[in-house]
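Enquirer: Sequence and predicted structure are below.
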Amino acid sequence: MFRARIGEAVIALTDGGSYAEFVATDQALALPLPDSLDWIAGAALPEALFTIWFNFVELMRITPGEQALIHGGASGVGVIAIQVLRALGHYVFATAGTSEKRDAARALGCKAVFDYAAPDLAAQILAATAERGVDTILDTSAGAHLANDLAALAPGGRISHLSAGGGKSLDVPLRSLMARRASITGGFLRSTPLPLKRRLAEALRVNVGPLLGVDVRPVIDSVHALARASAAHTHMEASRHIGKIILDVGPLD
C-alpha cells in the first residue's frame, strides 16, 4: 500500500467535502504530485484520473489496440481521458458541442472530433473508423446519444455512463444491442468500495503516474477563489468551459 512521506506533495481522491482548506482521505488513494506540476494543475487530476481508469479499464475492460469515443471531449474528464488513452496507445475520438471545443479536443490528439448534435453522428463515426466502429464509449450525457452510440459500436463494444441524469430511465433498443453484442454499464465512483478504489489508485500510480506532466497535462479553464464557489458553478453550468474549473483555497500557513 502506498504511504506518503510526511511533507510529500500528493493529490488524492476524496469522498466529497473537498471544498475546504483541509481534507482527510485514505492514504492509499493518494498519488504523488510530479515536480513539473503546481497545485492548481494537480487539483485538476485525481477525480478525472480515477474516473477514466474506473470506466475504461475496470468497467469496459479496454484492451491494447481498441478504440475509444469520449462524449464531451473538452470537459474536465474528457481532456484528461484523451491524453491518457492516447499515451497508452489507443486511437481516440470525441464529440463536442462547439467548434472551439472540437478544436481543443483535436489539439489534444483525437483522431477525429464530431459535433454530437449532428443528425448523421453514427455515420460520421463509422466513416472515420473505416466502418468498423469504436470499441468503447464514455457517455457523460445520461444516454442522450444511445441510439447513435449503439450504431457506432464495433461488435462486442461497450458503453459506460458517468451520469444517471437525476434517475433517468434508459430506453435501450434491444435489436441494436443484440446485433452488436454490446454491453452497457456505468458506476458511481463515490460509492465504489474502498478496496476497489485502492486498486484503482495503485494502477494509476504504476501506469499513469510516469505520464503526468509529460504526456498528460491538465487543461485549466479558469481558477476561482474558494469563497466564490457559486460563481464557479454558474460558469460550469453555462457549459462554455474547456478543461477543468478549479477552486483555489489560497495560501496555507
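Expert: Received, thanks.

Enquirer: Only C-alpha atoms from now on, for both contacts and neighbour counts.
Expert: Fine.

Enquirer: Scan this protein for its longest helix.
Expert: Longest helix in the chain by number of residues (criterion: DSSP state H): helix 194-207.

Enquirer: could you show me where the helices are in this protein, in order?
Expert: So, for the chain - with DSSP H - the helices run 39-43, 46-52, 76-87, 99-107, 121-128, 146-152, 174-180, 194-207, 229-237.

Enquirer: And the contacts of the shortest one?
Expert: Residues outside helix 39-43 that contact it (Cα atoms under 8 Å, 6 or more residues apart in numbering) are 11, 33, 217-220, 246, 248.

Enquirer: Kindly report the same for the fifth one.
Expert: Outside helix 121-128, the residues within contact range by Cα under 8 Å, 6+ apart are 112, 114-115, 131-134, 148-149, 151-152.

Enquirer: Please state the offset of it from the chain centre?
Expert: 22 Å (Cα atoms, centre = their mean, to the nearest Å).

Enquirer: Same question for the fourth one.
Expert: From the chain centre to the centre of helix 99-107 is a distance of 16 Å (Cα atoms, centre = their mean).

Enquirer: What helices and strands are in contact with it?
Expert: strand 92-96, strand 112-115 (3 or more Cα pairs under 8 Å, 6 or more residues apart in numbering; DSSP states H and E).

Enquirer: Give me whichever of these is most buried.
Expert: strand 92-96 (a mean of 26; mean count of other Cα atoms under 10 Å).

Enquirer: Would you mind getting the angle between that strand and helix 76-87?
Expert: Put simply, strand 92-96 runs at 160 degrees to helix 76-87, going by axes from the mean of the first three to the mean of the last three Cα atoms, to 10 degrees.

Enquirer: Pasting the second one now:
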Amino acid sequence: MKAVIISKPGKPEVLQVQERDIPKPKAHEVLIKVKAAGINRPDIIQRKGFYPAPPDAPADIPGLEVSGTITAKGPDVEHWQIGDEVCALVAGGGYAEFVCAPAAQCLPIPEGISLIDAASLPETFFTVWNNIFDIAKFLPGETVLIHGGSSGIGVTAIQMVTAMGGKAIVTAGSTEKCGICESLGAIKAINYNEEDFEEKVMEYTDENGVDIILDMIGGDYGPKNINILKPKGRLVMINAMKGKIAEIDLMRVMKNQLTITGSTLRPKPIDYKGKIAQNLLKHIWPLFDEKIKPVIYTTFPMERATEAHQLMESSKHIGKILLQNTETI
C-alpha cells in the first residue's frame, strides 16, 4: 500500500509517499480501506518530532481519523462485517491506503453524510464529547466559551453544544470566521485580533461570565479565562498553542470553586474511547444532518499531504482539511 510517512522531524516537506506492507488486524481490530483521512493539529506536532506515536501505532505514519470500508477482521470482532462503511478514531497510521482500527472506535457513517466527509468526524467529535460532556459535565442551558471557534474542534463544539441545549460563545481571528461561527449556531463570535475577549464576554453576559471554557490556546489566555468563569465554572484545556505556562489568580479559583482540568485523548485506553463512541452514537449521530453537519474547508489528494499541512499551519482554513486516496477521486 501507499502511505504518507514522516521521513524525519521537520517542516511539511518531510512528508513523503512510500510503499508499506498492508497491516494485519489483531484481535478486536478491523482493517479499513481508507477513503479519506482528517488532518489535525496533533499530526503537525508529531511531524515536528514533539508528539511520538504510542507503541501500538505506526511510528512514522500520522493520521488519527479515517473513513472507509472494512476489508478484514481480526479475532473476536462481532459487531462489524466485511463491507461495512465506517469512520474511525485511530492512534496513528491514517495517512495510508489501509489502516487497522479498534472495532470499539469505529462508528457507522451518519445519515446523509458522504463517506469522504465522514473522515472529518472522529477526532473532533470524540475530543469535544470527552472534554465538554464527560470531563466538564455540561448541562443543558449552560454557556460555553470555545476558543478557536473556526477550527475543526471549534465548529464541532459549536454545533454539539447548541444541539444539546447549550449556548456557544466563540473567539476567532477574522470577521469572516466569526460570521461562519455564528451561522453554525454561536450566539456571539469575538474577533480576538480586534477585541479583548475578556471584556466582550463579560459585556455580552451582563458580567455573569460563562459556565465552561474549552481552550486550545493557553499562555496569556489563562488569567482571562479564570476571570470570566462563573462560580463553579470549568476550564478545560486541550492544547497550549501559546505556551504551557500561565499565571492565574488562585484566590479567585478558591473563592469561586473553579475547576481547571484538561486531557489528551490519544494515549487513553481503547475501552475509554469505546465508551465515547457509544455516547456519540446514542446522543449525537441521530442529530445528523438536521442539527449537525461536517464543515469541510478543502480536500487534497493523499500525495499532497505537504500542502495540506502548510494550510493547517497557516490557520487560514475554516473547519476540517481532508486527505483523499487518489483512486477514489
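Expert: Sure, I can see it. From a predicted model like this one, the values you see are computed outputs, not experimental measurements.

Enquirer: where does the TM-score land?
Expert: After superposition, the two chains reach a TM-score (TM-score structural alignment, normalised by the length of the first structure) of 0.93; 252 aligned residues with a Cα RMSD of 1.8 Å.

Enquirer: thinking again about what came up before, between the contacts of helix 39-43 of the first structure, which is nearest residue 65 of the first structure?
Expert: Minimum distance to residue 65 of the first structure across the contacts of helix 39-43 of the first structure is 22.9 Å, recorded for residue 217 (Cα to Cα).

Enquirer: who's in contact with the closest one?
Expert: Residue 217 of the first structure is in contact with 41, 80, 83, counting by Cα under 8 Å, 6+ apart.

Enquirer: again, 10 Å this time
Expert: Neighbour list for residue 217 of the first structure: 36-37, 41-42, 44-45, 79-80, 83-84, 108, 211 [criterion: Cα atoms under 10 Å, 6 or more residues apart in numbering].

Enquirer: just to revisit the earlier point, relative to residue 224 of the first structure, which of the helices and strands packed on helix 99-107 of the first structure is closest?
Expert: Of all these, it is strand 92-96 that lies closest to residue 224 of the first structure, at 24.2 Å by Cα to Cα.

Enquirer: Surely residue 67 of the second structure and residue 106 touch.
Expert: Yes. At 9.2 Å, residue 67 of the second structure counts as touching residue 106 under the criterion of Cα atoms under 10 Å.

Enquirer: Quick check: neighbours shared by the two?
Expert: Overlap between the contact sets of residue 67 of the second structure and residue 106, as judged by Cα under 10 Å, 6+ apart, is given by 32, 85-89, 122.

Enquirer: and which of the residues you listed is nearest to residue 308 of the second structure?
Expert: Out of those, the member with the shortest distance to residue 308 of the second structure (by Cα to Cα) is residue 122, at 18.5 Å.

Enquirer: center of the second structure, which residue is that?
Expert: Central residue of the second structure (Cα atoms, centre = their mean): residue 124, 2.3 Å from the mean position.

Enquirer: For that one, which non-adjacent residue is closest in space?
Expert: Excluding the flanking residues, the one nearest residue 124 of the second structure by Cα to Cα, 6 or more residues apart in numbering is residue 153, at 5.1 Å.

Enquirer: Compute the distance between whatever residue of the first structure lines up with that neighbour and residue 175 of the first structure, please.
Expert: In the first structure, the residue paired with residue 153 of the second structure according to TM-score structural alignment is residue 77. Per Cα to Cα, to the nearest Å, residue 77 of the first structure is found 31 Å from residue 175 of the first structure.

Enquirer: In terms of neighbours, single out the busier of the two.
Expert: residue 77 (25 against 10; other Cα atoms under 10 Å).

Enquirer: Residue 18 of the second structure: how many residues sit nearby?
Expert: Counted with other Cα under 10 Å, residue 18 of the second structure comes out at 14.

Enquirer: Next: residue 232 of the second structure.
Expert: Counted with other Cα under 10 Å, the neighbours of residue 232 of the second structure add up to 15.

Enquirer: Likewise for the one 5 residues further on?
Expert: Using other Cα under 10 Å, residue 237 of the second structure has 19 other residues around it.
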